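[1] coordinates only, sequence not included:
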């Protein structure tokens, strides 16, 4: 007798055959049986509290694990709840496959339960958005989805699974298999462009490298480090490009970011985008020569004209550059170590670090953000994964909290979305078991997905969550700016004295509350030693906003507009 398989079985088997270890979900129709089938097939279902968080967990699980994250969601509102997470993945070029249930094809147009054109909703923020039209095509289309998510510039893909397709049964012989051939070889850079880039780097008097998270997918951090060390090129990492070369490497000039960008004469951009994070490329000197390496052709010269554009896989291009400079760079690192450019950068680093020193060591109460970040920096293990969420929290942590290992720094990247910190931490902890994970969140940012601390407790993940609690969106600064006089309702500020540690304790995790500087380190030590999910709620001065300048800026300008 011919074996028959349901669409639900085919979803689970296809995910297993694609090497998918976990799917993130909020269980609901019509995917309940598909989630159950995943569990039976050895694909671990992870239940979240909200679909946005589930898709964010999947995204970070894939990024930290160098794979494609997968979310398996119910229909209608479940899919629309995930739109924000998909937008974050789209903006940050992070691979993600979202499998969304939908109403039966046979009932379309009759207003069946939760009917929505989910394919169209997802299309503008995905690389591919498609509905499976028959059960026999489930393996074929899901397999294509994973290929598309990782091909070229990575990104999210949406696959719509109607209820009748999932419940249909099909003879095994009729099933169209997933693409099975090996992926193509990573593209190489044009040899002439590689040689021109090598010449510019060898002749530069004030070279600088910008390092982005694009180096993650080719696992090329060793080649990256070798190239910069051989040439003696200082570097600036993007917010999620940190850790591929340790932040304490002598070539890292993050503390002199502005000076380095304004004064470099040759800038090589490696796996980063010259978007708003780097001032659209306009922060560089007008005469600076730009070398761009990117796998996406349209990225070359998009924000700033490139002297040399190399369309290639990052790892391939770095290998080609190393070959191109072989025998031509002897002694260059030592020479540049003593150059005027490096002395200038070291002086600027020392000056900028000295400027924040009083804040780092302040014993004032209420606490400032910098003292909190210093205590985290001094205690966190070197191999820790750090997620950061919130505007002031993000800006301060960028100055103070380092990263030392590849794919260990997660934040909203170029998207600026609030609410990523908690779910990113959960996904990261699942992707790299046994690695310490610390999630630093502003209280506003924490509120978006804070219920996912229950998920961390339930899954036994010993994540340390820190809430930088300044009682509102940018503390009291934005509220005062919007309403300088009396106003009956708090709009950008929250309930004074709110205790987020109590939320963690209610779920069975470890909670700590801190109000004084000397209490921070002991509280963090107890949190790391707790052996279960922990949350340290730190009361911070609502008026403390530096390093974000406020003078003469509107509220929207403070938010980056």
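    Arrived safely. Only a predicted model underlies this, so the values are computations on that prediction, with no experimental measurement involved.

[2] contacts and neighbour counts: CA atoms only from here.
    Fine.

[3] counting neighbours, what do you get for residue 386?
    Neighbourhood size, residue 386 [other CA atoms under 10 Å]: 26.

[4] so it, which of the three states?
    For residue 386, the assignment made with DSSP: H, G, I helix; E, B strand; the rest coil gives strand.

[5] put this beside the first:
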């Protein structure tokens, strides 16, 4: 009896294991999904239409591209919905142009390149967007997923090229994944510290069912068990590609998460202690500035990122009344005649300042890796990116306050806290005189 019970239990376990394995295979092949989601073999629609719809919903006005067969449905559909397709003569140019649109408009810049060499040609421009912290979407064509590694046209491993350059690398495997993948990619590009994202769209998710079935689906008839199994597998692969493809999906933008440097922003002081907590960081900085006799502000490119308008940041700097050096994209934020704007003698000014606010500026080669600050100077650093925030802080300098957050919103909050603050006249006059001497010497 015990033996029969044992055998029965073992059989039950084996049956359950087999059932679980079969369910796993069915899930992997998309059989379960196809049971509940419609496949429309006669539909003329294609994945390029979904791409265009998502881009349109996100306010995209331009797609920069060098046309290729792998991405043609995207370009055709984009023009139909009113998105201007700008054809370039090199893929790097397409990405550079998308980067420029992003910087000038504050919206996501979009470039589309064909598979293989089209993708590799874009690498330098994508790195440029990463360094500039530009929100950019690069759409890359690719060989059909089933044909990857089998000698398909222009088939190379593309995701690995961009993993160190992009905030996210996504490969879409079915038509139904296009919309959620693009929404997630665009939100990722714009959230936190902005940057490029790469979305790989294989050719078989972009063309209509009848085209993909002809190219990938295999022969209509097959001989032998092996041939019939291969035929079934290929036909099921195509059906799974399009299962639920045209169901209604939300294409509106996902929330963009920007770390605004408000009173409740998380920060740490000093970084060597590794101490994190919620403090009034703007208030703490205001206290430090109010005690300073020789304050200085360095504004970097990151301070010009959305959502704070440049005009609001400019007004905040003028309200603070602290001398400023502007770098990168921040150049031009203050008018040339502004008494706060400094262009010369930065090394001497940093050496003499007793408080320096790094608003999006980074202690890299431009600040001699942090070696320019005077001994005992109070350094307040604000940056969305923690690595940039503490660049070389363990070597040549150490911030009194280090706030991981948006530099522009921090400056705006600081100006509100310091209403009535007046920068010491002697310090202002000293810097202006040094500026004028340098101007005369340069004539």
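    Sure, I can see it. Bear in mind the structure is a predicted one, so any value in this text is a computation, not a measurement.

[6] how alike are these chains, TM-score-wise?
    Taking TM-score structural alignment, normalised by the length of structure 2 as the basis, the two superposed chains have a TM-score of 0.74; 350 aligned residues with a CA RMSD of 2.1 Å.

[7] shouldn't residue 120 of structure 1 be within a helix?
    Yes. According to three-state DSSP, the state of residue 120 of structure 1 is that of a helix.

[8] could you find the counterpart of it in structure 2?
    Using TM-score structural alignment, the partner of residue 120 of structure 1 in structure 2 is residue 160.

[9] which secondary structure element contains residue 46 of structure 1?
    strand 44-47 (DSSP states H and E).

[10] next SSE downstream of the longest helix along structure 1?
    Looking across structure 1 with DSSP state H, the single longest helix is helix 340-360. Scanning forward in sequence from helix 340-360 of structure 1 by DSSP H and E, the next helix or strand is helix 369-379.

[11] could you give the angle of that following helix to helix 340-360?
    110 degrees (axes from the mean of the first three to the mean of the last three CA atoms, to 10 degrees).

[12] what's helix 369-379 of structure 1 aligned against in structure 2?
    Using TM-score structural alignment, helix 369-379 of structure 1 finds no match anywhere in structure 2.

[13] one more: stretch 395-411 of structure 1?
    Going by TM-score structural alignment, stretch 395-411 of structure 1 sits over no part of structure 2.

[14] now do stretch 536-548 of structure 1
    Going by TM-score structural alignment, stretch 536-548 of structure 1 sits over no part of structure 2.

[15] ok, stretch 342-353 of structure 1 next?
    Using TM-score structural alignment, stretch 342-353 of structure 1 pairs with 428-439 in structure 2.

[16] give me the residues contacting the matching stretch.
    323, 339, 342, 343, 344, 345, 349 (CA atoms under 8 Å, 6 or more residues apart in numbering).

[17] and the last one, that one's in a helix?
    Yes. With the criterion set as three-state DSSP, the secondary structure at residue 349 of structure 2 is a helix.

[18] which one is it nearest to, not counting chain neighbours?
    residue 431 (7.4 Å; CA to CA, 6 or more residues apart in numbering).

[19] roughly how far does the one you found sit from residue 419 of structure 2?
    To residue 419 of structure 2, residue 431 of structure 2 is 23 Å away according to CA to CA, to the nearest Å.

[20] and for residue 393 of structure 2?
    31 Å.

[21] circling back to that earlier point, average offset of the helix or strand following the strand holding residue 46 of structure 1 relative to structure 2?
    Beyond strand 44-47 of structure 1 on the C-terminal side, the first helix or strand identified by DSSP H and E is helix 51-65. When structure 2 is overlaid, helix 51-65 of structure 1 sits 0.6 Å from its aligned residues on average, using mean CA distance after the TM-score superposition for structure 1.

[22] where does helix 51-65 of structure 1 end up in structure 2?
    So helix 51-65 of structure 1 sits over residues 91-105 in structure 2, by TM-score structural alignment.

[23] how far off centre is the matching stretch?
    Centroid separation for stretch 91-105 of structure 2 versus its chain: 14 Å, with CA atoms, centre = their mean, to the nearest Å.

[24] now swap in stretch 211-219 of structure 1 and tell me
    So, by CA atoms, centre = their mean, the centroid of stretch 211-219 of structure 1 is 12 Å from its chain's centroid.

[25] can you list contacts of it?
    Under the contact criterion CA under 8 Å, 6+ apart, stretch 211-219 of structure 1 has outside partners 63, 66, 221, 235-242, 244, 269-273, 313-315, 406-407.

[26] buried sites along that stretch?
    Of all the residues in stretch 211-219 of structure 1, those buried under the rule 16 or more other CA atoms under 10 Å are 211, 212, 213, 214, 215, 216, 217, 219.

[27] distance of the last one from residue 168 of structure 1?
    Going back to what we said before, that points to residue 219 of structure 1. On the measure of CA to CA, residue 219 of structure 1 and residue 168 of structure 1 end up 41 Å apart.

[28] do residue 146 of structure 1 as well
    Relative to residue 168 of structure 1, residue 146 of structure 1 is positioned 23 Å away (CA to CA).

[29] before we move on, what about residue 335 of structure 1?
    From residue 335 of structure 1 to residue 168 of structure 1 the distance is 69 Å (CA to CA).
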